[in-house]
Each structure stands twice: as structure tokens, then as C-alpha cells.
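S.K.: Provided below are the primary sequence and the corresponding predicted coordinates.
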Amino acid sequence: MSYYSRDEQETHYSFSPVDGYYRIESTYPPDIRRIMERCEVVATVTDDRGRVILVTARADREQMRIYNRTPKTGGSPA
């Protein structure tokens, strides 16, 4: 198996208020690389070449930034 097709690539974030951390699951290659560098990896799935094609991780709430800090150009901030 190789990377998932573009239609199947996605990243999901879910927050657990009881535990206070985010659970992250991704099949999107650019996100997989960032998640593996910055988060606590819980599990991975690799293809026949050894590439990680799915990662499950957790991150503290302080590690997550959901909104852009600066507004995009071409419009006024809301």
C-alpha cells in the first residue's frame, strides 16, 4: 500500500476536556511530518516501503493554535 489517494487524505483533531489533550489522526503527508516532529506519537501505519502513511498522536492544549495570528492580506480583520 502507498499513500492514500487525495480523496482519502485527511487530518482529524478531537479535544478531550476530561484528559485535557488533543487526539490527532492524519493520512495527509505534510501533516504527518509535522505531527511526528511536534507531538507525542501514539501509533503509526507504514506502507511496504516503510513510509508512514497514517499517524495517531496526542498534543497538549498549549501546543495547538487553531486560528491564524495575523489576518490574511486583502481583507480587513473581523
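M.R.: Great, that's in hand.

S.K.: going forward, measure contacts between C-alpha atoms and count neighbours the same way
M.R.: Will do.

S.K.: compute the first-to-last residue distance for stretch 11-26.
M.R.: Stretch 11-26 has an end-to-end distance of 4 Å (Cα to Cα, to the nearest Å).

S.K.: now stretch 23-33
M.R.: End-to-end distance for stretch 23-33, by Cα to Cα: 16 Å.

S.K.: residue 59 reaches residue 40, doesn't it?
M.R.: Yes: applying Cα atoms under 8 Å, one finds residue 59 in contact with residue 40, separated by 6.4 Å.

S.K.: also this one, for the comparison:
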Amino acid sequence: MRVIPKGRKNYLFCWSELGAEQLGILQSLLVTCRLQEINPYHYLVDVLQRVSIHPASKVEELTPKMWKEKFGDNFLTSDLA
């Protein structure tokens, strides 16, 4: 949970209230991944690739907890890294 105190000074440079809100959402997602013992990098790479082909009616499967159960063992990887 050290992510939030480390970012306090950085929040001054979000440029807008919307930017600060988006940063909060991203940090919450990363902390949730850590609490579920998921590598945040693997999760984000997989979800960002999968979101365009995944049915909208099953979007809850892309939340960290359900993602770990369904895709955690066979996640998509990036060609770049």
C-alpha cells in the first residue's frame, strides 16, 4: 500500500482533476493486483490485448480476481518485451 504515499507529491502534476481521478483508478487497479498476488505487468498486457475481443457482457471476467481464476495460468504476452 506504499504506492499512495509515494505519489503524493506527484499528484501536484496531474494537470487536471480528471487526470488525478484517472491516476487514482490506475493505482487502485495496481494495488488490487498486488493483493490478489497477480503480476500487474502481466495483467495489464493481457487485459489491454483481450479487451477488444472479449464480449462486453462478460466484462467482469477482466477484473483482477476473476481474471486470475480464468486467465491467470494462460495469459497473453507482448511481442515487445
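M.R.: It's in. Not measured: the values here are computed from a predicted model.

S.K.: TM-score for this pair?
M.R.: Overlay of the two chains. TM-score (TM-score structural alignment, normalised by the length of the first structure): 0.24; 37 aligned residues with a Cα RMSD of 4.1 Å.

S.K.: circling back: what about residue 59 and residue 40 of the first structure, which has more around it?
M.R.: residue 59 (19 against 15; other Cα atoms under 10 Å).

S.K.: residues contacting the nearest residue to residue 13 of the first structure once chain neighbours are set aside?
M.R.: Sequence neighbours aside, residue 24 is the residue nearest to residue 13 of the first structure in space, at 4.7 Å (criterion: Cα to Cα, 6 or more residues apart in numbering). Residues in contact with residue 24 of the first structure, defined by Cα atoms under 8 Å, 6 or more residues apart in numbering, are 11, 12, 13, 14, 55, 56, 57, 58, 59.

S.K.: re the thing from before, mind listing the shared neighbours of residue 59 and residue 40 of the first structure?
M.R.: In contact with both residue 59 of the first structure and residue 40: no residue, using Cα under 8 Å, 6+ apart.

S.K.: buried residues, the longest strand along the first structure. List them.
M.R.: For the first structure, the longest strand by residue count, based on DSSP state E, is strand 52-60. Across strand 52-60 of the first structure, burial judged by 16 or more other Cα atoms under 10 Å covers 52, 53, 54, 55, 56, 57, 58, 59.

S.K.: the fourth one contacts residue 45, doesn't it?
M.R.: The one in question is residue 55 of the first structure. Yes: assessed by Cα under 8 Å, residue 55 of the first structure is found in contact with residue 45 at 6.6 Å.

S.K.: residue 36 of the first structure sits in which helix or strand?
M.R.: Element membership for residue 36 of the first structure, per DSSP states H and E: helix 29-38.

S.K.: quick one: buried residues of that helix?
M.R.: Result for helix 29-38 of the first structure [16+ other Cα under 10 Å]: buried residues 29, 31, 32, 35, 36.
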